[in-house]
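A.B. asks: Attaching a predicted model along with its sequence, questions to come.
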Amino acid sequence: MQIITNHAEFEQHLGKELGVSSWHTITQDQINNFANATLDHQWIHVDEERAKNEGPFGATIAHGYLTLSLIPYLWKEIVEIKNLKMEINYGIENLRFAQPVTVNSQVRLKAKLASIINLRGVTKVNMAIEMEIEGQKKPAFSGEVVFLYHFIS
């Protein structure tokens, strides 16, 4: 795990891979809980029998937004940002879902520092990310997430 405590340390990683998280298993309980939280109960996510028999993937699949919601959790396994007043999830750019994640699949996050800028004391970083699916060539998604870090001076 990388530890970063200020803008200058972050800047040293520009263009470099920061790391890869551990594997996380997507369970049916997690999918069901996400469906309840978002009110998205589409059968391809929550009806195991129908998804097995009628679905194109032979099993239920995670919501695309469920996989996205794992970014902060998995990101914290890659880099620990210290010496902060505040951290803001600022945006997502050029996101593409490449492949569905079936239930019981394992996923992990890979991150590379694509750009960094100092905005009057606020560090804005664009992280090129990819969510890998164990045993699959194509990722679940790829794109860039944008964070704002307010370091303590």
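C.D. replies: Okay, I see it.
A.B. asks: can we go C-alpha only for contacts and neighbour counts from here?
C.D. replies: Noted.
A.B. asks: Name the next helix or strand following the lengthiest helix in the chain along the chain.
C.D. replies: Using DSSP state H, we find that the single longest helix of the chain is helix 28-38. Next helix or strand after helix 28-38 toward the C-terminus (DSSP states H and E): helix 43-46.
A.B. asks: Identify each buried residue in that next one, please.
C.D. replies: 44, 45, 46 (16 or more other C-alpha atoms under 10 Å).
A.B. asks: So which elements touch it?
C.D. replies: Packing partners of helix 43-46 (3 or more C-alpha pairs under 8 Å, 6 or more residues apart in numbering; DSSP states H and E): helix 28-38, helix 48-54.
A.B. asks: Go ahead and name everything in contact with it.
C.D. replies: 28, 31, 32, 35, 50, 51, 55, 59, 60, 61, 62, 63 (C-alpha atoms under 8 Å, 6 or more residues apart in numbering).
A.B. asks: Please compare the first structure with the one that follows:
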Amino acid sequence: MISTEHTPRTFESVDAFRAAVGEELGTSPWMTIDQDMIDAFAKVTHDQQWIHVDAERAAAGPFGSTIAHGYLTLSLLPSFGWQIYTVEGVRMGVNYGLDSVRFPHPVIVDSRIRAVATLTDAQTTPSGTRFVVRFVVEIEGETKPACIADTVRLLVG
């Protein structure tokens, strides 16, 4: 769900984006993680662990409720990224990988999350420019983040 009420920060070129290394790029709008979203992710990934999909059993579990899959949170990073920033003049952009991913705190059902993105590195390669963007996914009302991930993306200008 890309927010239509939020305007992403726009960079005019790959070079302009590269010049932002070290800068916080912005923050996405809040998104509610409801049970329907968790159930849909569980169905698609075949991860039906009770902590995610069995509300009755999860109520008696360690978190008092169902929780989102860590990989569900991770899978939302592209959507958050589009809401935070765009780079114009790119012929192609592809996910290159992840350098690091951690899930410090679970996302309890019906929590609201958002991401803060920081451009941490840029490397020119024969294929294009590889950028590392660190996403910190915050949970409303929690001090620990849900996810910290260093994503690597290749942009060809």
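C.D. replies: Right, received. Where do you want to start? Nothing here was measured: the structure is a model prediction, and the numbers come from that model.
A.B. asks: Could you get me the TM-score between them?
C.D. replies: Here the superposed chains carry a TM-score of 0.94, computed using TM-score structural alignment, normalised by the length of structure 1; 150 aligned residues with a C-alpha RMSD of 1.1 Å.
A.B. asks: what about stretch 129-148 of structure 2, start to end distance?
C.D. replies: Taking C-alpha to C-alpha, to the nearest Å as the measure, stretch 129-148 of structure 2 stretches 22 Å from start to finish.
A.B. asks: tell me, it lands on which residues of structure 1?
C.D. replies: Aligned by TM-score structural alignment, stretch 129-148 of structure 2 falls on residues 123-142 of structure 1.
A.B. asks: how far is that stretch from where the chain is centred?
C.D. replies: Remark: stretch 123-142 of structure 1 is offset 7 Å from the chain centroid, using C-alpha atoms, centre = their mean, to the nearest Å.
A.B. asks: ditto for stretch 147-157 of structure 2
C.D. replies: Centroid separation for stretch 147-157 of structure 2 versus its chain: 11 Å, with C-alpha atoms, centre = their mean.
A.B. asks: For that stretch, which outside residues touch it?
C.D. replies: Stretch 147-157 of structure 2 is contacted from outside by 13-14, 70, 73-74, 89-105, 127-138, using C-alpha under 8 Å, 6+ apart.
A.B. asks: Check stretch 112-120 of structure 1 too.
C.D. replies: 7, 10-11, 13-19, 123-129.
A.B. asks: What are the boundaries of the helices in structure 1?
C.D. replies: Going by DSSP H, structure 1 shows helices at 7-11, 28-38, 43-46, 48-54, 64-69, 71-78.
A.B. asks: how near is the corresponding residue of structure 1 for residue 70 of structure 2 to residue 37 of structure 1?
C.D. replies: With TM-score structural alignment as the criterion, residue 70 of structure 2 lines up with residue 64 in structure 1. Using C-alpha to C-alpha, we find residue 64 of structure 1 at a distance of 14 Å from residue 37 of structure 1.
A.B. asks: Looking at the two now, which is surrounded by more residues?
C.D. replies: The neighbour count for residue 64 of structure 1 versus residue 37, taken as other C-alpha atoms under 10 Å, is higher for residue 64 (14 against 10).
A.B. asks: mind checking how far that one is from residue 146 of structure 1?
C.D. replies: Using C-alpha to C-alpha, residue 64 of structure 1 is found at 18 Å from residue 146 of structure 1.
A.B. asks: Residue 126 of structure 1 too?
C.D. replies: From residue 126 of structure 1 over to residue 146 of structure 1 the distance is 5 Å, taken as C-alpha to C-alpha.
A.B. asks: again with residue 19 of structure 1
C.D. replies: Distance from residue 19 of structure 1 to residue 146 of structure 1, counting by C-alpha to C-alpha: 17 Å.
A.B. asks: if we can go back for a sec, of the helices of structure 1, flag the one that's most buried.
C.D. replies: Among these, ranked by average contacts under mean count of other C-alpha atoms under 10 Å, first place goes to helix 43-46 (a mean of 20).
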